[in-house]
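Asks: sharing a sequence plus its predicted fold:
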Amino acid sequence: MMDAPRSPPEHPHAIEARDLTKRFGDDTAVEGLDLTVESGTVYGFLGPNGAGKTTTMRMLTSLTRPTDGEAWIEGNPVSDRDAIRSSIGYLPEEPPVFDELTGREQLEYFGRLRNLPREEMTDRIDDWLDRFDLAGDANKRIDDYSKGMRGKIGLIQALLHRPDVVFLDEPTSGLDPRAARTVLDVIAELTEEGQTVFLSTHILPVVEELADVVGVLYEGDLVTEGAPAELTARMAAEEGTTLEDVFLSVTADRDDVRLAGDESSVSDE
């Protein structure tokens, strides 16, 4: 007999997860994740390669079905894709684009999928293309784009319908410093407007600059969580004062435990 569905949160947060778990056969990618992200904040999601970050984001965006546990976006269960579709935007590390389309055609296609009015969609696309210095390349095929240009199109695509909750996986990957700065400015502006950003990145200075709360995932477990200043303060007694020190400390500690217990690790980005 299947377990009865857990009740939704009484006071909905932007993102909430309870006992979220994903197993692939005998391997556990994410184990019993409890997570709460407040509206209008940036949640920095850190972890080494193979920690389960992408699997977590795919579960939170309804792209991967959890083995156990539940999650909600603004009070709506992620199991109900129709209920959360308009509320979320997702930029995976490899943006879902069609090489045979031009940049503009890709964005128009996505805008139509989101049922955006034609004139409004065109205005938004033009604004974003200008913002990311893509206006001059908008009518070129994506097949001819650099990795950074593809990433910009993917980010615009994720933001075009102005979702309440945005999931970004390495949004500055492949970008030059000027473009990366634009992305960081955009993320800050989103939260100023009340949107929520779930940000996964390996670039710790980005997290230190933008995140209100940081969570470190390691081998599928959330091993530490808190405001960046709070986490670095915890390290002060150990002569560590940066978020990098925190990251290295908590993952090293877990390595010691794993090796002592001869536990297996899971390979999942």
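Replies: Right, received. Where do you want to start?
Asks: rest of the way, CA atoms for contacts and neighbours
Replies: Noted.
Asks: what are the boundaries of the strands in the stretch 51-200 of the chain?
Replies: Under the criterion DSSP state E, counting those that start in this stretch, strands of the stretch 51-200 of the chain are mapped to 68-73, 76-77, 88-91, 165-169, 196-200.
Asks: quick one, longest helix in the protein?
Replies: Ordering each helix of the chain by length in residues (DSSP state H) puts helix 243-261 first.
Asks: and it, what does it pack onto?
Replies: helix 204-210, strand 213-218, helix 228-235 (3 or more C-alpha pairs under 8 Å, 6 or more residues apart in numbering; DSSP states H and E).
Asks: residues contacting that helix, please?
Replies: Helix 243-261 is contacted by residues 47, 204, 208, 216, 218, 223-224, 228, 231-232, 235, 240, 264 when judged by C-alpha atoms under 8 Å, 6 or more residues apart in numbering.
Asks: may I ask which of the residues you listed has the most neighbours?
Replies: Greatest neighbour count in the contacts of helix 243-261, by other C-alpha atoms under 10 Å, goes to residue 218: 27 neighbours.
Asks: and the residue nearest to that residue when sequence neighbours are not counted, how far is that from residue 205?
Replies: Spatially, and ignoring its direct neighbours in sequence, residue 218 is nearest to residue 51 (4.7 Å; C-alpha to C-alpha, 6 or more residues apart in numbering). Distance, residue 51 to residue 205, by C-alpha to C-alpha, to the nearest Å: 20 Å.
Asks: do the same with residue 153
Replies: If you go by C-alpha to C-alpha, the gap between residue 153 and residue 205 works out to 24 Å.
Asks: look at these two and report which has more neighbours.
Replies: More crowded of residue 153 and residue 205, by other C-alpha under 10 Å: residue 153, with 26 against 13.
Asks: excluding chain neighbours, what is closest to the more buried one?
Replies: Excluding its sequence neighbours, the residue lying closest to residue 153 (C-alpha to C-alpha, 6+ apart) is residue 103, at 6.7 Å.
Asks: same deal with residue 31?
Replies: Nearest residue to residue 31 in three dimensions, chain neighbours excluded: residue 21, at 4.7 Å (C-alpha to C-alpha, 6+ apart).
Asks: do the same with residue 91
Replies: With C-alpha to C-alpha, 6+ apart as the criterion, residue 91 has its nearest non-adjacent residue at 4.9 Å, and that residue is residue 168.
Asks: and residue 96, by the same measure?
Replies: Distances taken as C-alpha to C-alpha, 6+ apart put residue 154 closest to residue 96, at 6.9 Å, once the chain neighbours are dropped.
Asks: next up, a second structure to put side by side with the first:
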Amino acid sequence: MIEIKNVSKNFPGKNKAINELNLTIPDGKIVGFLGPNGAGKSTTIKMMTGILPIDKGSITLNGYNIEKNALEAKKIFGYVPDQPDMFLRLKGIEYLNFIGDIFEIPKEIRQERIETLTKQFNIYNALDDYIQTYSHGMRQKIIVTGVLIHDPDIWILDEPLTGLDPKSAYMLKEMMREHADKGNTVFFSSHGLEVVEQLCDEVAIINKGELIFHGNKQEIREQFQSDQSLEELFLELTSDE
């Protein structure tokens, strides 16, 4: 479970990026995080993962405060950033072993997971190549593999399907569903509203740093008394007019 309580974030010279955000992401569900560009999605996720400091409020992951208990919190989540351009000077296998070392994954288990996942994502034969030679989609796959090999309880994914081929995207969506069905937490942001509508149990919508809706798809339609698609409702909710 992820609990965000009264969280605010300011950047110098700009309007408040996040304003008194309260959001609980429960176990056993896939929660989609939606909002227009600049709404505060990535800022929220970066505070959840400890990349950005929190100006006000608190965030806990399975009871661990991301600022007060940072090490314990970071052991239990896996994070896929919106830009996979990291560790470019490492080979694919070096990066995955680096992640394995950080999370102290036994070598036998590590090797099995690396082989299984990279074959599923069709990057097994590229593991001895440097990540800087990978396409965007391959970089996304290696980052996702790095998250999955330590089998974290909580998945925090920022636009995880961007750049993936249809087969890999389908596979990751199946993995997300299986992970949530085991009682774990999956929280992901996406611009793909159709994916969110098909995959998510709950939707959280943020606009201009404020949460404007959180609930399941039936609740959003009941609240706004509408038979519109999620896309139409989203556009209506986030309209500046």
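Replies: Thanks, I have the structure now. For clarity, every value in this text was computed on a predicted model and none was experimentally measured.
Asks: TM-score for the pair, please.
Replies: The TM-score (TM-score structural alignment, normalised by the length of the second structure) is 0.95; 239 aligned residues with a C-alpha RMSD of 1.4 Å.
Asks: can you find the partner of the residue nearest to residue 31 of the first structure in the second structure?
Replies: Mapped onto the second structure by TM-score structural alignment, residue 21 of the first structure lines up with residue 8.
Asks: before we move on, the earlier item: between the helices and strands packed on helix 243-261 of the first structure, which gets nearest to residue 59 of the first structure?
Replies: With C-alpha to C-alpha as the measure, strand 213-218 is the member of these nearest residue 59 of the first structure (14.7 Å).
Asks: counterpart of the closest one in the second structure, which residues?
Replies: Aligned by TM-score structural alignment, strand 213-218 of the first structure falls on residues 202-207 of the second structure.
Asks: ok, now stretch 88-95 of the first structure?
Replies: Stretch 88-95 of the first structure corresponds to residues 77-84 in the second structure, going by TM-score structural alignment.
Asks: what ranges do the helices span in the first structure?
Replies: Residue ranges of the helices in the first structure, as given by DSSP H, are 53-60, 81-84, 103-113, 118-131, 147-159, 177-192, 204-210, 228-235, 243-261.
Asks: for stretch 170-181 of the second structure, buried residues please.
Replies: Within stretch 170-181 of the second structure, the residues that count as buried by 16 or more other C-alpha atoms under 10 Å are 172-173, 176-177, 179-180.
Asks: any residues touching the match of strand 213-218 of the first structure, and which ones?
Replies: Here stretch 202-207 of the second structure makes contact (C-alpha under 8 Å, 6+ apart) with 29-36, 39-41, 196, 211-217, 234, 238.
Asks: of the residues you listed, buried ones?
Replies: For the contacts of stretch 202-207 of the second structure, a burial check counting by 16+ other C-alpha under 10 Å picks out 29-36, 39-41, 196, 211, 213-214, 216-217, 234, 238.
Asks: got the buried residues of stretch 170-181 of the second structure as TSV, with distance to residue 67 of the second structure columns?
Replies: Formatted as TSV, these follow (distance: C-alpha to C-alpha, whole Å):
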residue	distance to residue 67 of the second structure
172	30
173	30
176	27
177	29
179	26
180	25
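Asks: which residue in the first structure lines up with residue 174 of the second structure?
Replies: Matched by TM-score structural alignment, residue 174 of the second structure corresponds to residue 185 in the first structure.
Asks: my error: substitute residue 221 of the second structure in the last question.
Replies: Under the alignment (TM-score structural alignment), residue 221 of the second structure pairs with residue 232 of the first structure.
Asks: give me every residue that touches its match.
Replies: Going by C-alpha under 8 Å, 6+ apart, residue 232 of the first structure touches 240-243, 245-246.
Asks: let me have these in TSV, extended by distance to residue 99 of the first structure.
Replies: Shown next, in TSV, are the contacts of residue 232 of the first structure (distance: C-alpha to C-alpha, whole Å):
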residue	distance to residue 99 of the first structure
240	46
241	44
242	41
243	38
245	41
246	40
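Asks: and of those residues, the nearest to residue 97 of the first structure?
Replies: Of all the contacts of residue 232 of the first structure, residue 243 has the smallest distance to residue 97 of the first structure: 33.7 Å, by C-alpha to C-alpha.
Asks: burial count for the residue mapped onto the closest one from the second structure?
Replies: Superposed on the second structure with TM-score structural alignment, residue 243 of the first structure falls opposite residue 230. Burial of residue 230 of the second structure is recorded as 17 neighbouring residues (other C-alpha under 10 Å).
Asks: quick one, what contacts the residue positioned nearest the centre of the second structure?
Replies: Per C-alpha atoms, centre = their mean, the C-alpha nearest to the average position across the second structure is that of residue 157, at 1.4 Å. Residue 157 of the second structure is in contact with 78-82, 186-189, counting by C-alpha under 8 Å, 6+ apart.
Asks: rewinding a little: relative to residue 120 of the first structure, how far out is the residue nearest to residue 96 of the first structure?
Replies: Distance of residue 154 of the first structure to residue 120 of the first structure, given as C-alpha to C-alpha: 19 Å.
Asks: higher neighbour count, these two?
Replies: Legend: neighbour count by other C-alpha under 10 Å for residue 154 of the first structure and residue 120, higher for residue 154 (25 against 10).
Asks: just give me the match in the second structure for that one.
Replies: In the second structure, residue 154 of the first structure lines up with residue 143, judged by TM-score structural alignment.
Asks: and that match, how far is that from residue 92 of the second structure?
Replies: Counting by C-alpha to C-alpha, the gap from residue 143 of the second structure to residue 92 of the second structure is 9 Å.
Asks: repeat that for residue 107 of the second structure.
Replies: Remark: distance between residue 107 of the second structure and residue 92 of the second structure (C-alpha to C-alpha) = 16 Å.
Asks: between the two, which has more neighbouring residues?
Replies: Neighbour totals were compared for residue 107 of the second structure and residue 92, and residue 92 leads with 28 against 12 (other C-alpha under 10 Å).
Asks: run through the residues that contact that one.
Replies: 126-131, 142.
Asks: ok so, going back, I'd say the residue nearest to residue 96 of the first structure and residue 95 touch.
Replies: Yes: using C-alpha atoms under 8 Å, residue 154 of the first structure is in contact with residue 95, at 5.0 Å.
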